[in-house]
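Trainee: Build me a model:
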Amino acid sequence: MTLPRKARPAVRPVGEDHRATPFELFFDLVYVFAITQLTGSMARERDAGGVLRGLLMLALLWGTWSGYTWLGNHSRADGGLLRGGMVVAMAAMFVVGLTIPEAWAGGPGALVLVGAYLLVRWVHLVVFAVAADGDTGLRRQIAITWLPMTASAALLVSGTLLGSWTQVLLFAAALVVDWAGIYLTARNGHWRLRSPAHMTERHGLFLILAIGESIVAVGAGAAGRPVSVALLLAAVLGIALAVCLWWLYFDVAAEAAERGLRGVRGERQVMLAVEGYTYGHFPMIAGILLTALGVEGVVAHAGGSAPLGVFSALALHGGVALYLVGHLLFRLRMRRTLGRRRLVAACAVLAAAPLAAVLPPPVGPAVVVAVLAVLIAVESTVTPREEGP
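Mentor: Alright, predicted model coming up:
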């Protein structure tokens, strides 16, 4: 019997077969905006420092998204207390996205960003603690998590006040303290994984959103440029590259990993999710972001007489190589085996970067797409679907 609206509980635990809710997809939209802002900032700076700062910011964003994914894995995110808390977090994360262009410039914008980021983290832990009512072990785990988070917050605020490269160093230290602290306290801890299906689906959906950024990059690079054969070729190659990135994850790897996660229980299952998904998916997301940056550079310079250049070539080839390395680490953790074919492909893509830098812009993505297409063809031919690549 359906409960009257007023009698419905503020927190509704999920079952083993729980899937992502439409509200969680809505929640992800603020992260799409923030990632677009990150890509735009790195494209404007076009140097190694800008890429480093962008990846640091991406790691901070990824940590908050992962936290809310675990929260949604514990209780339904589309109603009651969780929905209210996540709406507050959405507003705060949108402020983070708005202030990303000012994150490293000092001044009030950077302080606003850190303050909004910390609000996202605090709301998560408070709501999670309320949702864990009756689970003493989980509440203790959440209380412990405040320790590395508070230490990380102090480093972030200090870095914002000091500015320049000191800010970068302190932000990096804050990230290490936060991630290492949460990981170490999770071992032999009391986190709960109620739905493996939800965990795998949420990460897959975020990966799709990140790949969508590489498609957006095609449009950003083509903005204001007249249509030409070179521009159309670069755009088609950018779309083909996005399809390859999607295929490599979803055709086999995602299903095989979900079966592996379902095949274990208890603390081992929790740590498999923490290491394989919460931490293991970050190199893939970072690789996609760098790839999008490279694709934007390719499209923006298509048809010109100048070569692609070192920055865009390294972003494109390095991003795809990092994405493939992320797959290697993911498989190594989930299945305890090394994907040799993807390792060879990553090395081939990276080795082609110097050549792409000195040749016309479309050559770089054409080489990358060719390597990935061969990899996909080989895996589709020789790899049984039940084993994964």
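
Trainee: For the rest of this, base every contact and every neighbour count on C-alpha atoms.
Mentor: Noted.

Trainee: what about Pro283, helix or strand, and which?
Mentor: In this assignment (DSSP states H and E), Pro283 forms part of helix 282-301.

Trainee: Centre of the chain to that helix, how far?
Mentor: 13 Å (CA atoms, centre = their mean, to the nearest Å).

Trainee: just stretch 177-186 next, same as before
Mentor: 18 Å.

Trainee: Buried ones in it, by neighbour count?
Mentor: Val177, Asp178, Trp179, Gly181, Ile182, Tyr183, Thr185, Ala186 (16 or more other CA atoms under 10 Å).

Trainee: Work out for me the element the fourth one sits within.
Mentor: Assignment of secondary structure by DSSP H and E places Gly181 within helix 164-186.

Trainee: Tell me who's in contact with the spatially most central residue of the chain.
Mentor: Centroid-nearest residue in the chain: Ile285, 3.8 Å away (criterion: CA atoms, centre = their mean). Contact analysis of Ile285 by CA atoms under 8 Å, 6 or more residues apart in numbering lists Leu207, Ala210, Tyr323.

Trainee: one more to put side by side:
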Amino acid sequence: MTNENPTRMPAFRIRMTGRATEESHRVSSPLELLFDLTFVVAIAQISTQLAHKAESGDIVSGLGPYLMVFFAIWWAWMNFTWFASAYDTDDVPYRLTTLVQMAGVLVVAAGVPAAFDHQDFTAIVVGYLIMRVGLVSQWVRAAIEHPEGRTTALRYAIGITVVQVGWVSRLALPGDWGWWAFIVLAVLDLSVPLWAERTGMTSWHPHHIAERYGLFTIIVLGESVSAAAAGVQNGLASHGLGVELVTIAAIGLVLLFALWWLYFLEPAAEGLSIRRNRAFIWGYGHAFVFASLTAIGAGLEVAVQRAAANAETSDLAAEYAIAVPVAVFLLMLWLLHAPLVPVAVIRPLKTVIAVLLVLVLPLASPLIGLVGVTAGIAMVASALVAATLIDKRTGRGTES
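Mentor: As a prediction, the model looks like this:
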């Protein structure tokens, strides 16, 4: 059992062994919550930069840097979270190695503008390297102190190190090779856990993991609220208070609230407890959930700026900047949870209908305008919440 109370002095050193998967009352530690705050900064940076690209009518050029930087942020958070779920000791060495990883996240955040504006990923790679140094040191410690999981831990340490050499080497490649190198290295990075855990699965805690993912979902939703607020602030500064601007901002809040509600309707913790073998699908697939929620924030900022006549993009582009990530979120939410539980809470037919409506609504823009489309998307998400609650209340079965 680790020391979860930040007001008490942590033990200087506790032997790192696999934590019990049935440990009661396992929740996120104060250190994990502090760690997450560094990701708030990084996510805010990429959301803002993507919004700026969209506002200038050049969103396509921003998608590449967005995906690359988001991968670094998401994958670093993933690695820390799953390691902590299995091996968190919360002693002094563990806290210090976590501090190293936090420093790496902030370096990544500092390098986001250069990545978007100049395709310069030097700071991103350096920050990623710092994070990996901290993580590898933790895996080496686990290998030394936990003989039963030594092979798996060493595989993690070796695999992460080898791939990290590739990421650093990528900086020396010609610009035309950048995308191909990124794809290859990202696949290799994603393959490390699959290879490492073939010799034995780490003792991650299903309820702890579900809570950690829920907290990260709240973080990206919070950044979406912040992005929309930034758009309102800029609009007020340039054109003053406008009905359309305020209306879109309010609609955006309703939309984000509905998406939050939908996410927490699905019982992920129980599903992970029953079907631990499907954790990779659920965990990896959340990249689309997190990325879509982050993109929704950028889309809402673009819509608010468009309403204030500060964006060069068209109404249709602003509407699809919201519609596409909302559709991805709704679809992935069902796809990821359906394999975990015998009965899916959100019915697949309703999900498909909601996705189609969200993607079609921008085509009605000439008739209902930007406000109408944004309101329509929020109404679809809200209707899906209501329909799901009715299904739960009436006890109607759903397809798995």
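
Trainee: which among the buried residues of stretch 177-186 of structure 1 gets closest to Gly134 of structure 1?
Mentor: Ala186 (19.5 Å; CA to CA).

Trainee: which residues does the closest one contact?
Mentor: Gln141, Met271.

Trainee: The one 4 residues further on too?
Mentor: Residues in contact with His190 of structure 1, defined by CA under 8 Å, 6+ apart, are Gly137, Leu138, Arg140, Gln141, Glu267.

Trainee: Please flag which of these sit within helices.
Mentor: In helices, defined here by DSSP state H, the members of the contacts of His190 of structure 1 are Gly137, Leu138, Arg140, Gln141, Glu267.

Trainee: which other residues reach stretch 205-225 of structure 2?
Mentor: Contacts for stretch 205-225 of structure 2 (CA under 8 Å, 6+ apart): 20-23, 26-28, 36, 40, 43-44, 47, 81-82, 85-86, 252-253, 256, 260, 264, 268-270, 272-273, 276, 290, 293-294, 296-298, 300.

Trainee: Next, the buried residues of that stretch.
Mentor: Going by 16+ other CA under 10 Å, stretch 205-225 of structure 2 has these buried residues: 205-213, 216-225.

Trainee: Just tell me the aligned range of it in structure 1.
Mentor: The aligned range for stretch 205-225 of structure 2 in structure 1 is 195-215, by TM-score structural alignment.

Trainee: What segments of structure 1 are strands?
Mentor: With DSSP state E, there are no strands along structure 1.

Trainee: can you map out the helices along the stretch 151-300 of structure 2?
Mentor: 178-196, 206-239, 243-263, 268-274, 279-307 (DSSP state H, counting those that start in this stretch).

Trainee: Next, the mean deviation of the third one compared to structure 1.
Mentor: It refers to helix 243-263 of structure 2. For helix 243-263 of structure 2, the mean distance to aligned residues of structure 1 following superposition is 0.8 Å (mean CA distance after the TM-score superposition for structure 1).

Trainee: circling back: and which of the contacts of Ile285 of structure 1 is nearest to Asp78 of structure 1?
Mentor: Leu207 (21.3 Å).

Trainee: Counterpart of Gln101 of structure 2 over in structure 1?
Mentor: Matched to structure 1 by TM-score structural alignment, Gln101 of structure 2 sits across from Ala89.

Trainee: my guess is that match meets Val120, correct?
Mentor: Yes. Applying CA atoms under 8 Å, one finds Ala89 of structure 1 in contact with Val120, separated by 4.9 Å.

Trainee: mind listing what Leu118 of structure 1 touches?
Mentor: Counting by CA under 8 Å, 6+ apart, Leu118 of structure 1 has contacts Ala153.

Trainee: Now which residue in structure 2 aligns to it?
Mentor: Match for Leu118 of structure 1 (TM-score structural alignment): Leu129.

Trainee: returning to what we had before: the residue nearest to the centre of structure 1 corresponds to which position in structure 2?
Mentor: Using TM-score structural alignment, the equivalent of Ile285 of structure 1 in structure 2 is Phe290.

Trainee: By how much does stretch 186-193 of structure 2 deviate from structure 1 on average?
Mentor: Stretch 186-193 of structure 2 versus its aligned partner: 1.9 Å mean (mean CA distance after the TM-score superposition for structure 1).

Trainee: neighbouring contacts of that stretch?
Mentor: Phe71, Arg155, Tyr156, Gly159, Ile160, Val163.

Trainee: Pull the most distant pair out of those.
Mentor: It's Phe71 and Arg155 that sit farthest apart of the contacts of stretch 186-193 of structure 2, by CA to CA, at 21.7 Å.

Trainee: more crowded one of those two?
Mentor: Neighbours per residue, other CA atoms under 10 Å: of Phe71 of structure 2 and Arg155, the larger number sits with Arg155, 21 against 16.

Trainee: Run a quick check on the more buried one versus Ala196, I expect a contact.
Mentor: Yes. Under the criterion of CA under 8 Å, Arg155 of structure 2 makes contact with Ala196 at 5.0 Å.

Trainee: any idea how far the corresponding residue of structure 2 for Leu322 of structure 1 lies from Leu335 of structure 2?
Mentor: Aligning on TM-score structural alignment places Leu322 of structure 1 opposite Val328 in structure 2. Distance, Val328 of structure 2 to Leu335 of structure 2, by CA to CA, to the nearest Å: 10 Å.

Trainee: ok, Ser47 of structure 2 - how many residues close by?
Mentor: Ser47 of structure 2 has 26 neighbours, counted by other CA under 10 Å.

Trainee: sorry, that was for Ile43 of structure 2
Mentor: Using other CA under 10 Å, the number of residues around Ile43 of structure 2 comes to 24.

Trainee: can you check the one 5 residues further on too?
Mentor: Thr48 of structure 2 has 26 neighbouring residues, counting by other CA under 10 Å.
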